[in-house]
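**Q** Quick one, structure for this:
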Amino acid sequence: MEEPLVPLVPMSHTAHIRSHRKPRSNASTMAMRAGVAGGILGSVAVAGASASAYAAEPVTQTIELPTLTADVASQVAQSADAMQQTAANYELQAERDAATAKAAEQAAADLKEAKAEAKKKAEAERRAAAERAATRAAERATLTSKATSASTSTSASAPASGSVATVVSFLKAQLGDAYVLGASGPNAWDCSSLMQAAYKQVGVDLPRVSQDQSTVGTDVSLSNLQVGDILYWGAKGSAYHVGTYIGNGQYLDAANPSKGVVIQDLSGYPATGAVRVL
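**A** Purely as a prediction, here's the structure:
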């Protein structure tokens, strides 16, 4: 079924288009706008006038910065150098103090070590000396015992005069022989080797050196000497010379390199002491 057609009514073109023109301002609005614009322009004018006035006024004051004179600058430089030198000196002194302390510490350690070493060495020497002394004492005791035994044996087997005569005879047979230190015959002697060889003829074994020969046998007073007694010069145990008493205030010995084996008067060279082994 067809719908009925609606008739179109023609309308005026101007009747349906609204006007786009801005509404006109009223009188009060216009007056307000004019007042604001006038105020702004007035302010700008005043500011411009002030700026012109300041620009026209000349500058009469300046601000000067302080300047350093040459003397002040030199003093500052010298002060800086002095401070730097002082710091360097302090550093150098600190290094020296450290080196000194280290050297002192090392010296103390070395001294301690040296003392310990010296103490150790002294102790070793003391022990060695004690051992030597003990050995020497034992040897002396043995020699004394042998000399005493030999003397007793000789006395038992033959008259003492026979032993003495044998010793004196042997000694006189060496008269004129040379004196040589350390020699032991048959043509050169020193004082103790001559004594040792002479008394060995009758079985008495004497020590080799005069120091030990002065300690064997029995001590005898110089006022009670008998032929065959051994004379010594120097302290007992440290005698430096020995000889044999042959009677009549005389003794026979290997005297020295200039005299050799000779007979001498006891009064010219008094002995220190005497021992008897026969």
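
**Q** When you work out contacts or count neighbours from here on, use the C-alpha atoms and nothing else.
**A** Fine.

**Q** Please settle this for me: is residue 245 part of a helix?
**A** No - judged by DSSP: H, G, I helix; E, B strand; the rest coil, residue 245 forms no part of a helix; its state is strand.

**Q** quick one: it and residue 231 touch, right?
**A** Yes - between residue 245 and residue 231 there is a contact under Cα atoms under 8 Å: 6.6 Å.

**Q** Looking at these two now, which is surrounded by more residues?
**A** residue 231 (27 against 24; other Cα atoms under 10 Å).

**Q** to compare against the first, here's another:
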Amino acid sequence: MSHTAHIRSHRKPRRSASTIAMRAGVAGGVLGTLAVAASGAANAAEPVTQTFEMPTLTGDLVAQIAQSADATQQAAADYQLQAERDAAAANAAKQAKADLAEAKQKAEAARKKAAETARKAAAERASRDSARDTLSASASTATQASTSTATGSAAAVIAFVKAQIGDAYVSGGTGPNSWDCSGLVQAAFKQVGIDLPRVSQDQSVAGTQVSLSNLQPGDILYWGSAGSAYHVAVYVGDGMFVGAQNPSTGVVMKPLSYDPPSGAVRML
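**A** Have a look, this model is predicted:
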């Protein structure tokens, strides 16, 4: 046995492979950390530019985009058209309502006017009937007296107009075989030396106004207002008158009730 066998060796003990690997890994980690830190410092000092790649527009994608745009435009056009139709319908309904209201107003006005016209016509008929009754009564009362007092100038006037019964009516006629109303009256009074105006309007104010209930043979009857009369004739007594009426009848003798006059004037 060696005399140094019991003395520990002064040589460094051998390191195992695992220990060496671990230490190498630690060293590698430290170096990696330092490298990352250095890289981070470099990045902080100098900005990094990133590049993005845009997608490429293919033919199909372009067609889809165009189709979508067309669809959007068509939808907008359809919406606008519908809005215009709705507005037009609303305006038409409003106008129809206004037209209906106006038609109702016009119908009501027409109804009122028709009612007023009917009322006036009824009042006029009643007035004419009353005047006819008054004239008939007056004529009945005065028949004998008026016949017997038709003398002198009145008798001559009456004889003349009666002699023309059956002659034709012609507007502007003054005889001897055709007459208008004022032409016949003018010619009749000319027989007794009285010059009357030519037209009905003037003849209706040529003498003294008399009441229809106090007529005498030879009085001039007129239709319409005094001064604006449209027809004249001669009262011949017995509730009758002679006048050139119209183209259909010519010169005729009629009762006062046939067409009640508006007034009378006395020349004799």
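
**Q** care to give me the TM-score?
**A** The TM-score (TM-score structural alignment, normalised by the length of the second structure) is 0.46; 176 aligned residues with a Cα RMSD of 5.2 Å.

**Q** Distance check, residue 37 of the second structure against residue 44 of the second structure.
**A** Computed as Cα to Cα, to the nearest Å, the residue 37 of the second structure to residue 44 of the second structure distance reads 10 Å.

**Q** what are the ranges of the strands in the stretch 51-200 of the first structure?
**A** Taking DSSP state E, counting those that start in this stretch, the strands of the stretch 51-200 of the first structure run over residues 178-179, 188-189.

**Q** which helices and strands does the first one pack with?
**A** Using 3 or more Cα pairs under 8 Å, 6 or more residues apart in numbering; DSSP states H and E as the contact criterion, the elements in contact with strand 178-179 of the first structure are strand 188-189.

**Q** elements contacting the strand it packs on?
**A** strand 178-179.

**Q** still on that earlier bit, how about JSON lines for the strands of the stretch 51-200 of the first structure, with distance to residue 212 of the first structure and mean neighbour count added?
**A** Below are the strands of the stretch 51-200 of the first structure laid out as JSON lines (distance: least, Cα to Cα, whole Å; neighbours: other Cα atoms under 10 Å):
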{"stretch": "strand 178-179", "distance to residue 212 of the first structure": "20", "mean neighbour count": "24"}
{"stretch": "strand 188-189", "distance to residue 212 of the first structure": "17", "mean neighbour count": "24"}
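
**Q** what would those strands look like in a markdown table with distance to residue 124 of the first structure?
**A** Below are those laid out as a markdown table (distance: least, Cα to Cα, whole Å):
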| stretch | distance to residue 124 of the first structure |
| --- | --- |
| strand 178-179 | 39 |
| strand 188-189 | 37 |
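
**Q** Identify whichever of these lies nearest to residue 122 of the first structure.
**A** Evaluated over these, closeness to residue 122 of the first structure peaks at strand 188-189, with 38.4 Å, by Cα to Cα.

**Q** Which among the strands of the stretch 51-200 of the first structure is found nearest to residue 125 of the first structure?
**A** strand 188-189 (34.2 Å).

**Q** Helices of the second structure, start to end?
**A** With DSSP state H, the ranges of helices along the second structure come out as 17-45, 59-148, 152-163, 181-190, 200-203.

**Q** how much space between residue 137 of the second structure and residue 131 of the second structure?
**A** Distance, residue 137 of the second structure to residue 131 of the second structure, using Cα to Cα: 10 Å.

**Q** Between those two, point out the one with more neighbours.
**A** Between residue 137 of the second structure and residue 131, counted using other Cα under 10 Å, residue 131 has the larger neighbour count: 20 against 14.

**Q** ok, back up a step: among the helices of the second structure, show me which one is buried the most.
**A** helix 181-190 (a mean of 24; mean count of other Cα atoms under 10 Å).

**Q** list the helices and strands the host helix or strand of residue 212 of the first structure packs on?
**A** Element membership for residue 212 of the first structure (DSSP states H and E) is helix 210-213. Judged by 3+ Cα pairs under 8 Å, 6+ apart, helix 210-213 of the first structure is in contact with helix 191-200, strand 241-247.

**Q** Now distance to residue 165 of the first structure too, for the ones you listed, in a markdown table please.
**A** Formatted as a markdown table, those follow (distance: least, Cα to Cα, whole Å):
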| stretch | distance to residue 165 of the first structure |
| --- | --- |
| helix 191-200 | 11 |
| strand 241-247 | 9 |
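
**Q** Quick check: which of these is nearest to residue 103 of the first structure?
**A** strand 241-247 (56.0 Å).

**Q** Next, the buried residues of that closest one.
**A** Buried positions in strand 241-247 of the first structure, judged by neighbour count with 16 or more other Cα atoms under 10 Å: 241-246.

**Q** Now render those as a markdown table, adding distance to residue 70 of the first structure.
**A** Listed next are these as a markdown table, based on distance: Cα to Cα, whole Å:
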| residue | distance to residue 70 of the first structure |
| --- | --- |
| 241 | 99 |
| 242 | 103 |
| 243 | 106 |
| 244 | 110 |
| 245 | 112 |
| 246 | 115 |
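
**Q** picking that back up, same list (the helices of the second structure) but as CSV, adding distance to residue 243 of the second structure.
**A** Output for the helices of the second structure, formatted as CSV (distance: least, Cα to Cα, whole Å):
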stretch, distance to residue 243 of the second structure
helix 17-45, 135
helix 59-148, 17
helix 152-163, 8
helix 181-190, 6
helix 200-203, 12
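
**Q** Of the ones you listed, give the one that comes closest to residue 235 of the second structure.
**A** With Cα to Cα, the closest approach to residue 235 of the second structure among the helices of the second structure belongs to helix 152-163: 8.0 Å.

**Q** I'd like to know which elements the closest one is packed against.
**A** Against helix 152-163 of the second structure (3+ Cα pairs under 8 Å, 6+ apart) you get helix 181-190, strand 231-237, strand 240-246.

**Q** okay if I get the ones you listed as a markdown table plus distance to residue 113 of the second structure?
**A** A markdown table is the format used below for these (distance: least, Cα to Cα, whole Å):
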| stretch | distance to residue 113 of the second structure |
| --- | --- |
| helix 181-190 | 35 |
| strand 231-237 | 29 |
| strand 240-246 | 32 |
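
**Q** mind checking which of these is nearest residue 75 of the second structure?
**A** strand 240-246 (79.6 Å).
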